[in-house]
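> all I have is the shape, not the residue letters:
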């Protein structure tokens, strides 16, 4: 299952129950793969059988030859108290000592080909064997029946029970990804564009038969008044909100403003701009105008720091046979995510190289493969990932596959950053509190979001945790009254998949580590650190869009989400890597060395908010305006911004030059 960008442009799709082993007896000589059957694929949801002749591509993930050894090595190079700290392993060392063996690859590959599949790619680290075949071949090889199931208004393919493999290869197999279509339950959702105005502002999406050539997303235009910097314009014409006349939302921060807020403008005077560092960005698909849009944006808003062709490169995988169709994956919806990621990294680290890696689809078949490509070849020092699941209802084999990639990244000194999510504690979508995977992995740095006010001089004048309530001006009054109705906010909470990592012990409060747990268990808490994420205080981006008259052209609008926070943090770390050398997985250092120093600024609760003005149709004033207040620190969830570590902002935010000097 997977993935949705952590911004909101349309309504986020709530994940269905997607794990849970359906009891079934494996055929003679077969071994069951635990947790490899989606719970939603129940008999009463079945509407038909899958087409036996249709083809699909899947991956058989292999168990590491020495899982414990790789974890120990990754821990040692990441722990500031270890003599091996920052003595990272090469890809050859990882492959030789810990990766699945050639014998394991050969055994699984031979079984797949003997079952009639066309065996495909085996990556450099032997993580998996890719294969393509028909539904009929899958049913026979894995001892299942594939059917079509009705779930959340969609008809999706799934197996009717847990997958099984021959006992002879079972000891090599950790999981099988992409036989079911669980990923279609999640779609891109971005904060700050049309879907964040009013329902009427959402224009129909263009249809396409190929994700690789999906048209640009529907156009959106920021309405005015809005401010060039925080507090520039105050709304004095509308009623006071909780007794205060609030400032208008910013029109969208530009690269010089974002650098200044983190004191990277000062660092830049000394040549610290990320030069010599490569930041990789992983998303689904690839906008055909991604580089051109980012280059145009830099030309308009940061002309002293153009994005040159030599700084930018791409690896884009072709669409996966048998994967979700583009309407389910919303290929166009990922384009805004991609532009934000590239433009935000370049904003913070204008001298760094950017490697964009576009997955073949929005599933594990696409996104984990993209991430593994970077890690298996050590193509970057830093990887930003602005997507995630809604909650942690994730099959165990998917978790294991991801963990193997993340641990190898840590061993090689690759810092992997994930957005913590945009739905707060997820209780409004899932009906219960939950943190989001993959941000909950103890081997990645989860980046939460703040509401950030950047003043006229480029310095921070306000910062608090991002948790937005919304009140709309109706008949001369704000409805509902302060603090408004829950809208969105920084993802966070306590994992039920992962226990508390050693680096969080003694820093994360007991009350947070014990949330969502049973007995005396303690869980991994996210996020770890935060950057600007609130779309009301978001970044202006440039992207080619589809306009109502059918024309396709470049336009700009404000956007946000932890999809902004993650690439901002990645860009900041590119400058840190240039200054202090490769840092790799930074969590142990963050918690053990920086958590009680001025290098990280504690984020505290602040009252207030901003007034936002939107066009009803998302484009112009033809149909009028909608005025709303976006308040800070909405209380309608179980996670809250507090003094000290909290589950909205983590340890806090990097404190400019002090952070660079001490990280």
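Structure received. Because the structure is predicted, anything quoted here is derived from the model rather than measured.
> from here on, contacts and neighbour counts on C-alpha atoms
Noted.
> now the terminal residues of stretch 374-388, how far apart.
18 Å (C-alpha to C-alpha, to the nearest Å).
> try this one next to it:
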């Protein structure tokens, strides 16, 4: 069981206040970013202002937000209705008063939200007069924004600045193939490959264990996915329809686009948000095809708090995906009032949304553990760091086909810390803004790091190695990813859980952390491999993937089975405090409505600095527990007032968010700036309250300086200094000077809330550290080289004080790299300047063990002008794994142009089959072998593991004279030549291939152009073509062609020469001449065909005429007629004889009988015909009888035989006289003659049959 705290006091937004005090006055302070200078703003400039009226009953709001989302609470999932929220928390009376005031001054109200946010639009002059503020324009020479200052005439907080447009001008967590291409173009080295591939979004359903739910109709029906993006996409509805069509996904029941503020969707194309919107909408819809979709498009000039307030007050959605992040590194640039409205006020509206049942999700970022900051602090961002939002990290998902299976690892880094771009894998780390919420108290904070919220909470697919296919504007398919994908994926998946449980979910974070403790392996897919620099994935919670991947199918059932617990209501006297104040806390503890008077309960003030104080509560009876505590001097920034304790073994928590102390804005140095303490860094800051009030100029700030050491992942205090008010700057300033360690420095204010992260010394943060196989995870094998390439950045303060030195060190510094493992340097190299860049190769020793290795980069420049050595330092990490072997086979070694070549590889590592990973093939002409690295950046053919065959399989369409196929990089050239294929990539757990071209295999392209599967070709290439399953109309010549499959020529007059029919060629209604043709099968329909010097295996003739000339035909269907003569060859005949002729054939039209070439008789049809022959009319001797039978299809047969006419009689007397003496001899001679005649007849018959085969022809 769990105790819960009910916070019911009314909170005012003043920095110092007592509950139930009168109206407070807030200062509007201009938002001044470093490097921006103030100029005048024209009074006619259109501006937007947001007026915030404090919500009522904030303690009660936080109570409901926590109770309805906490497993075991009696209020668990008993969400508030919009009317209840309005009655409890909306400041409706104050809201009406302000609205009346604005109406009386004719101010245009763009929209209102929660009766507490009023967004107005007007000119700078108009709003200055009405609101009592003054506008200025801030510029750094290329970028502009407006901001306002002054004491507002209306109650509440007034924020008027479009500085948020700088943070939302481009998607911050979107990772696409274009990002990959930029990296490829930047690193242009030999022997590199850049494998990449993608799959359908719908394939991920099986990965999250929801395929069975969707098949049963659990698809998000009756629930709504909300998506928050900026600017817009004018084509998103058409894109989603096309996405649904090509991937067989039903359209959503309802898809609405709701603008917040001015709506100009075409700007989404130029600002890059259209691609983000495509990814968000399609990802959510693919996971929840039955859910409604509401796409909120916010104007980039609006504060985030006003946008969230509008969404919450509409209460139209059940989940809200937010694919953006404001890194903590940007926060030092904020003014106090900007921080307050961006974080503190937005947290209040997130809490209100939780109370209504809305689940908020936000992308953690794509910069890994250090990519958006100087060091590992500052990369995580808001809103992912909010305790009321689920932070979504990134995974890499590998899928097999031919029997679905999958494997998931962390989305890892390339090997280098990306310089503020989306290269770095899943962003994770410790928040410097939001303290660790109570549900994370069981997590261990890394030593030396803040006590902030640990990010992410969970993770989902994000990598582009492999990525997913999305449909972008213009219905163009592209590869995409990033934690921008993880957030909408999960937002869609959670609507399935809602449908299954018949309930909204609200803030799922308490559920996640409860289930992680109660049933981790069932609720989650643990992630045990991956890194994001400096954090490493491991079983359980980690700062790369959080708890890992959610098993949504199991989560849907587990979330329904949570035990009940206690309820506690807590009252605090103030929710905005200053160090030194006294804070009163009361708690009412009950169990099923009964007071709890036993146990131990405490109140803790928790900030990012840790537990700054804990006081035990006293039992006052009747379930009331109370305490009074002093706010410590180090209580600064957002503070969670957490009441916790136990009674009879049951623990409980309650939380109220407050703000304590002053806010410090760093004007110099700017975050992420390169400076050098050896020349002295002048630190300039502004100090205000969150409501805009300037701190007393007597305030002295204590500043600690920490150096980060990647070898032990820790911060070390290296300097302390003071910042005092400087009237020259009208701000606080101080100096940091000394020879402090080079590399990341953290500047931390002790007695106010403020921090800054910079690079000390020569900047090495733009260096690339890469494997020859450019992919994630960045992996090399023993014996391979790590590529190190980049440029140096001179310290900013050196550029102004010693410009020549700053310039020279960019090309004249000594740069070295070291490979570190288990604290030992195992390899080192020089990184030399090549004239355009620094380049070096760091060898991995042959005996290196598998594991994560750290790369240390050092730079030094000896300046005789300054008489000092200027140092530089930075780092990276890369995985050393096993070598992966990729033997190749092809569907054919000899292929034709335009055909599809299938590629097969039995990929192994250490003798074991690799089933999971990302591998692709580079296909290039042998003549371009030297350019294969460049070609790899243009085209990669994806390979997928087929569980049935046990092989990695891919296919490529080869170029031809008609189309370049997949090899578009070739342009117009000759394609009949040898080609090579090289397979490269990474396995799921850190194996990597060689990129040496010697591992490629060759195939050969024949000089034929494939023309395939077109049913209506009328204009074709008449030579060197390979027709496959085509229907052709040709009037002319076809020369040197191949006919593959089943082809048809219709309505044509064509001559086909020197060609090969390997399949079936059908000639229909065609006159054709085939010369030197080898044909497997010809089918003739109503056609006339001459065959010259050809060979035909199988001929089928239907209502056609065939004329073979010197042609061999093995089989004919139907065959020629069969003729049988009723007379033996060379038979002696005399007088009148009747000769029978039997004819059998297909529709025999005419039977012609000739004697010695003269027509003797004619008949029609099949059957036996008789011919009467009077031999007396002819001379004795040998005569030729010939019979020709003609069929209607043009086939005919001719049978010829010879007979002997004998009509001269010897006298009877002569015969009688000689009869006795010659009888025996005559009989013998007669027998002998008969035998010879029989032999001659047989030979003649055989010759006649051969004659039939060779001489039949069509008329």
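Arrived safely. Just so it is clear, the structure is predicted and the values come from calculations on it, not from any experiment.
> can you get me a residue count around residue 1232 of the second structure?
Applying other C-alpha atoms under 10 Å, we find 11 residues neighbouring residue 1232 of the second structure.
> what helix or strand is it on?
Here residue 1232 of the second structure, judged by DSSP states H and E, is contained in helix 1219-1255.
> where in the first structure does that helix fall?
Helix 1219-1255 of the second structure corresponds to no residues in the first structure, going by TM-score structural alignment.
> helices and strands around that helix, which ones?
Helix 1219-1255 of the second structure sits against strand 1196-1205, with contacts defined as 3 or more C-alpha pairs under 8 Å, 6 or more residues apart in numbering; DSSP states H and E.
> what residues in the first structure pair up with the strand it packs on?
So strand 1196-1205 of the second structure sits over no part of the first structure, by TM-score structural alignment.
> going on from that strand, what's the next piece of helix or strand?
helix 1212-1217.
> and that following helix, how far out from the chain's middle?
How far helix 1212-1217 of the second structure lies from its chain's middle: 115 Å, per C-alpha atoms, centre = their mean, to the nearest Å.
> what does stretch 61-77 of the first structure give?
The answer for stretch 61-77 of the first structure is 24 Å, by C-alpha atoms, centre = their mean.
> Provide the aligned range in the second structure for stretch 374-384 of the first structure.
Counting by TM-score structural alignment, stretch 374-384 of the first structure sits on residues 311-321 of the second structure.
> does the aligned partner of residue 509 of the first structure in the second structure lie in a helix or a strand, and which?
Aligned counterpart of residue 509 of the first structure in the second structure: residue 444 (TM-score structural alignment). Take DSSP H and E as the rule and residue 444 of the second structure turns out to sit in neither a helix nor a strand.
> next: the one 4 residues further on.
With elements taken from DSSP H and E, nothing contains residue 448 of the second structure; it lies in neither a helix nor a strand.
> any idea how far it lies from residue 252 of the second structure?
From residue 448 of the second structure to residue 252 of the second structure the distance is 49 Å (C-alpha to C-alpha).
> quick one: the strands in the stretch 851-1000 of the second structure?
For the stretch 851-1000 of the second structure, the strands defined by DSSP state E, counting those that start in this stretch cover 851-863, 868-880, 883-885, 888-890, 894-897, 900-905, 908-909, 912-913, 917-925, 941-946, 951-957, 978-987, 992-993.
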